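J.: what follows is a predicted structure for the sequence shown.
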Amino acid sequence: MTTFVHELISHSAQRSPEAVALQIKNDQFSYAQLNENVTKVAQAYVTLSITQGDRIGVYLAKTQENVLSMFACSLLGAIFVPINPVLKALQVHYIANDCQIKLLITNRARLTALTPLLSEFSALRTIIVIDANEQEIEKIACPTTIKILSWQFFITQRKSNNNLKSSISPNDIAAILYTSGSTGQPKGIMLSHTNIVLGAKSVSQYLQQTAHDNILAVLPLSFDYGLNQLTSCFLVGAKCVLLDYLLANDVIKAISKYEITGLAAVPPLWIQLTKVNWPKNTTHSVRYFTNSGGVLPLKTLAALRQNMPQAKPYLMYGLTEAFRSSFLSPLEIDTRPNSMGKAIPHAEILVVRDDGSSCDDDEVGELVHIGPLVTLGYWQNEVATAERFKVTPKQAINKEKTRLAVFSGDYVKRDAEGFLYFIARKDTMIKTSGYRVSPTELESVLLQCPQVDETAIIAIPSAALGQSIIALIVTSNHDQQSSKVSIIKHCQRQLPNYMIPREIIFLTELPRNANGKVDTNSLKMNYNKASDLI
C-alpha cells in the first residue's frame, strides 16, 4: 500500500520498471530510472547533512531535477518547498526566510536574480545549480556562509551506503506550498504524506486514470493542482509529460505529439486555447480534461467540447488548505453547468451558518471541508491557522476527533439533490489567471515605488482572467504618463506577470470611511463598470 510520497514512484517501479514515467521534450525516463535517480539524490542530501524536517526549496522550471529534488525529500523525511519559477527575488526571499530553507535548488538565471539578496537569506547554507559546471560556479559572487555546488558535483559526492532510513509518519509534513492569503504575505500550507498520497488516489479514482494514460502537466508544480498531475500519474504508473509552454499553440502541438489522454488547466489557459486553430485529429487521444482555479466560462467550455468532442470535462473546485473539495461529473454538465458538483472521494462537505449549524437546501452558507485531505495548517502561523482550521462541526458524518475542518471562506449553497453552487468569497482575495493574489501584498510593493503616495487595489470581472487587477494611485508627480511608465517598470522588476496590474488609474485622493480606512467597497462600485479597460 502506498503511504509515503516517494512510494508513488517506487511502487510503480516495482510493478512496471520499464514503463515511461516522465517525458520532457524528447527525453524519456522510466519508472526504474526515476526511482534510482530519486535514491541517488536522497543519498546526496545526506552528504550535505540534510535530515528529517529540513526544508529544501526547489526554484526551477519543469525539469527532471525538479521532480527528483522533491521526491527525494520523502526518503529522508525532509520537506520540499516548490517555488513557482515565475516569482521574483523578493517573493523567493520571503518564502526562504519564512520557512527557513536550508538548501535551494535552482538554475543560473534565477540564481543571478537572487544574488543581491543572498546575504539576507537567514537559514540558507547550500545552493545547487543544475546548469552550471564547477568553473562557472567559481565565478558566482556569494556570501561566505553559503556554499554553491553544481548538480553534477552534488550527485557525484553521494555515498551509496548513506543511510536513508527515517522514522517518518504518514502524518508528518511532506511539503509546504505557498499561497497568498487575503491579507499580508503568502502563507505556507503544510501538506502531510497522507494529504498528498490520498489526494492522488482521490483524483485518479474519479478521473479513472490507468497506466495507459499520457497526462500533460502544464501547470506550475508549486500549485497543488499542478503537483497533483505528477502524483496521480505516478500512483497509477502512467506517463507524465512535463511542458513549460509559451504559447497556447505549444499546448496543442504537445497534445498531438505525445498523444495526450488527459490534461488539466485553469480558465485563462482554456480561454487562450479556444482562440487558436486546432488542426484536424489533434485531440483524437484525449479522453478527459479538467478545470480548477476559477470558474470556466460556459462559452469556453462549449468551445473546448467542440474541439475535443470525445473528451469528458471535469469541473472542479478546491482550496489548497484541503486539496480539492468537489467536482462536477461529466454526466451532469449539461443538466447543471453552473454547479460545483459534489464532494470528491475521501472528503465530506458541509454548508453551515455563522453559528455552525447546517444550512437548509438552497440556503447560502460557508463551505466547510472535513476529512483526511485537510492539511496541517499554516507554517508557523498559529493565528491564521486558528482562523481557517477549526473544530469539526458536530453534525459531520465522518468526524475524526483528531482532525480539524477547513472553513473555506466561500459562500455556497446546496440544492435538494446535493449539488453545490458557488455564491461569493467572504474575503477580498483576488483570483486572476488561476492564481490567488493578496491586495495587501501588491499594495506594499507599489508603495515602494517613489511615484506612489497612496494606493488601493481592486479587481473587476474579466472573461479572460477571472478577475483583472486595477491599481488606483495617488501621486504628487504631475506628469502622470511618466509616473505610469515608472510604476509599470517597478512592477515588472518586483512581481510575477500575473500580479502586475492590468490598468493604473490616478486619483487625487482615495475615498475613506468614517474610521479613516480606504473605502474599497466604494471603489469597487465605481470601477466595476470599467470592464472595457481590459
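T.: Happy to help now that I have it. Numbers count the residues shown, from 1 in each chain.

J.: every contact and neighbour count from this point should use C-alpha atoms.
T.: Fine.

J.: tell me which residues in stretch 250-270 are buried?
T.: By 16 or more other CA atoms under 10 Å, the buried positions in stretch 250-270 come out as 251-252, 254-256, 258-270.

J.: distance of the closest residue to residue 352 other than its chain neighbours relative to residue 394?
T.: Spatial nearest neighbour of residue 352, excluding adjacent residues (CA to CA, 6 or more residues apart in numbering): residue 358 at 4.5 Å. Distance, residue 358 to residue 394, by CA to CA, to the nearest Å: 10 Å.

J.: now do residue 198
T.: From residue 198 to residue 394 the distance is 24 Å (CA to CA).

J.: also residue 426?
T.: Using CA to CA, we find residue 426 at a distance of 23 Å from residue 394.

J.: on that earlier part again, more neighbours, residue 358 and residue 394?
T.: Legend: neighbour count by other CA atoms under 10 Å for residue 358 and residue 394, higher for residue 358 (18 against 10).

J.: another structure for you, compare them:
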Amino acid sequence: MTATNLFDAFSATVARHPDRDAFRCGDDSWTYSTWQRRADDFRMAYRRAGVVRGDRVLIWMSNSVQIAAAIVGAWAEDAIPALMDAACRAPQLENAVRTAAPRLVVRAASTALPPGAAVGALLVAEDVPPASLDSQTRSLSLPTDPASIVFTSGSTGQPKGVVQSHGNLIRACGAVASYLGVREDDVLLCPVPWSFDYGYGQLLSTAILGVTQVIPPAFTPFGICEALERHRPTVLAGLPALFTYLMGGMSPILGTDRSPVRLITNTGGQVPAPVLRSLRDAFPQATVVLNYGLTETYRSCYVPQGVPDRPGLIGRPIPGADVVIVREDGSLADEGEEGEIVHRGDYVCLGYWNDPEATARSVRPDPLLPAGTPFPGRAVYTGDYGYRDADGFVVYRGRRDHLLKSMGIRVSPGEIEHLLYESGLVELAAVFGRPHELLGHEVWAAVTFKAGVTDGRARLTRYARDVMTPAMLPRRYLYKDAMPRTTTGKIDYPALRAEADALAAG
C-alpha cells in the first residue's frame, strides 16, 4: 500500500469500488461512495466548528455509518479522531475529554449525556447537513502524523489514550490481512465496538481493503445469528467473551446457517479451551486464527492454523514485527525463561496522548539495537509476562501486575482460569489475588455457572481440589449471575477486586 495517510487510502478504495457495499445492517446498505459523501458532510461541519489540523474530535458513538463518516471526515481535515463507545459512563467520558482536549464531541441523537458529565462543544451526528465539497482534495497528513486516539479498556487502571500514526495503521492493516488471508470480496461480521482497538482494526479493513462489513442489530448471540443468516458473512471476528456467549446454552447458533464463514479470528485475551473446541465444532469449515496484541501495538502475534492448542500460547510475531522476552535488567531471556514480552519493529504506537510519564514507562528504546546506534529505535514493553518455547512460539503467563505469588510459588491466574473452564461447570471465570500476610497472595475466583448446572459450588470446589496444586487453589469464590464488564466487553477485574476487598473488610 502506497497511500500517505488514511484519508488517501480510503479515497483509493472508494475509487476502486464506488458502488460496492461498505456496510450492511438489517435491510439497509451503504456503498463506498455514500460513505464518502457523508464524510464530506462531516468535514464541512468540522470546518464550521473551527476544527483545524491537529485538533482532536472526540467521536462518542456506537457502530454505525454515521461514526464511520465522522472518522473519515476527521482524517480529511487532518484532525485526530478520538474514539469512545456510547456505552461508556460519565467518568470514562470525562477522562477522555480531559486527556484529548477535543475541539468538538460528536454524538448520536440517541446517546444521552451521562448525568453530570461535562464535555464542551457538542455536534449531533444526525443533524450534520449535506455539504458540497470536492472529495478529491487530498489530506496533508504525513505517515508519521497522529491518526487516531483509541483508549485502553481500563481493565488494568484508568484508560489511556493510545496514539497511532497513519503509516503504522496502513501497514498494520495490510500485514494482518496478509497472514489472515483476507480478500477484497470477503464480508466481515465484527460485533465489537469500533472504539475498541480490535473493532477499529476491522473498520480500517473496510476503509483500506474494501471489505464489506456487517453491523449486527445487537452484540448478542441473537443479533449475531440474525446477521449470519441475513448477510452470510465469510469472516467472523470477535472477542473471547463474545465467543463464550455465542457458544453458550441459550444461543441459537447451532440452529443458524454457519456454512459461509471461512475464517474466524479474535483478540482481547485467551479464548477458553472448551469454548474454542465448541467454536471449531460449530464451524468445521472455517480456519480459526487466534491473535495477541495490545492497543499500543495493533497486533503482535498470531497462532497459525494447525498448531496444537495449549494454555497461554500466543504464537509467533506478525510480519513486520518481532516479539522478544527480556529480563528485568533488559537482557534477552533464554528459551523457556520467563520475562517481559516486548514488541519491537513496526506498529509501535507514538505513545499516550497527554501522558508523557506513561509513555516513557511503556515505549522505550529497542533492547536489541547495539549501543551507539544513532536512533535507538522504539519498542513497547507490554507489562505482560511469558516465555519463548522450544518451537519459537511465545507463551503468555499473565500481566506483570496480575501474576500471583501464593505460598511462595508464582502462579498464573490464566492457568487457574483454564482449569476452571475445563471443569465444564462454569460459563465465565476470572481469577485474581489479594495480599495475605501468610500466603503472600490469597487466590480468589469469580465464576458464573453454565445454565442447568446444579450443586455447582460444591462440585467446583471438589474438582479444584482434585486438579490444582495447593498454591493454585482458590481460597475464596465470588459466585456471580453476570460478570462486570468494561465498555469493550472485557471482564472488569478492578470491579471484582473492589468487591472482594469489601467482602474481606466486612
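T.: It's in. Predicted model, so just to flag it, every value in this text is computed and none were measured.

J.: just give the TM-score of the two.
T.: The TM-score (TM-score structural alignment, normalised by the length of structure 2) is 0.78; 438 aligned residues with a CA RMSD of 3.6 Å.

J.: circling back to that earlier point, the residue nearest to residue 352 of structure 1 contacts residue 364, correct?
T.: No: applying CA atoms under 8 Å as the test, residue 358 of structure 1 and residue 364 come out as separate, 10.3 Å apart.

J.: any residues in contact with both of those two?
T.: residue 351 (CA atoms under 8 Å, 6 or more residues apart in numbering).

J.: what about residue 127 of structure 1, which helix or strand?
T.: strand 126-129 (DSSP states H and E).

J.: ok, and what's touching that strand?
T.: Residues from elsewhere that reach strand 126-129 of structure 1 (CA under 8 Å, 6+ apart): 102-108, 111, 146-151, 154.

J.: so where in structure 2 does the helix or strand following that strand end up aligned?
T.: The C-terminal neighbour of strand 126-129 of structure 1 among helices and strands, as given by DSSP H and E, is helix 134-138. Aligned by TM-score structural alignment, helix 134-138 of structure 1 falls on no residue of structure 2.

J.: would you map the helices across the stretch 201-350 of structure 2?
T.: In the stretch 201-350 of structure 2, the helices defined using DSSP state H, counting those that start in this stretch lie at 221-231, 240-246, 273-282.

J.: out of the ones you listed, which is closest to residue 487 of structure 2?
T.: The closest of those to residue 487 of structure 2 is helix 240-246. By CA to CA, the value is 12.4 Å.

J.: which residues in structure 1 does the closest one match up with?
T.: Mapping helix 240-246 of structure 2 onto structure 1 (TM-score structural alignment) gives residues 267-273.

J.: quick check: the matching stretch compared with structure 2, mean distance?
T.: Superposing on structure 2 and averaging over aligned pairs (mean CA distance after the TM-score superposition for structure 1), stretch 267-273 of structure 1 comes out at 1.0 Å.

J.: report the distance from that stretch to the chain centre.
T.: When distances are taken as CA atoms, centre = their mean, to the nearest Å, stretch 267-273 of structure 1 is centred 17 Å away from the chain's centroid.

J.: any chance you could list what contacts it?
T.: Here stretch 267-273 of structure 1 makes contact (CA under 8 Å, 6+ apart) with 248-249, 252, 291-297, 300, 304, 433-434, 464-466.

J.: please repeat the previous calculation with a cut-off of 6 Å.
T.: 248, 296, 433, 464-465 (CA atoms under 6 Å, 6 or more residues apart in numbering).

J.: looking at those residues, which are in strands?
T.: Assigned to strands by DSSP state E, none of those qualify.

J.: would you turn the residues you listed into CSV with neighbour count and distance to residue 349 of structure 1?
T.: Shown next, in CSV, are those (neighbours: other CA atoms under 10 Å; distance: CA to CA, whole Å):
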residue, neighbour count, distance to residue 349 of structure 1
248, 17, 35
296, 22, 22
433, 22, 26
464, 19, 30
465, 22, 28
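
J.: ok, which pair from those is furthest apart?
T.: 248 and 296 (16.7 Å).

J.: picking up where we left off before, same list (the contacts of stretch 267-273 of structure 1) but as JSON lines, adding distance to residue 128 of structure 1.
T.: What follows is the contacts of stretch 267-273 of structure 1, written out as JSON lines (distance: CA to CA, whole Å):
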{"residue": "248", "distance to residue 128 of structure 1": "32"}
{"residue": "296", "distance to residue 128 of structure 1": "39"}
{"residue": "433", "distance to residue 128 of structure 1": "31"}
{"residue": "464", "distance to residue 128 of structure 1": "38"}
{"residue": "465", "distance to residue 128 of structure 1": "35"}
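
J.: residue 213 of structure 2 - how many residues pack around it?
T.: Neighbours around residue 213 of structure 2, by other CA under 10 Å: 25.

J.: tell me the contacts of whatever residue of structure 1 lines up with it?
T.: By TM-score structural alignment, residue 213 of structure 2 lines up with residue 240 in structure 1. Listed by CA under 6 Å, 6+ apart, the contact partners of residue 240 of structure 1 are 22, 214-215.

J.: the same query, at a cut-off of 8 Å, please.
T.: Shown in contact with residue 240 of structure 1 (CA under 8 Å, 6+ apart): 21-23, 214-217, 229-230, 233-234.
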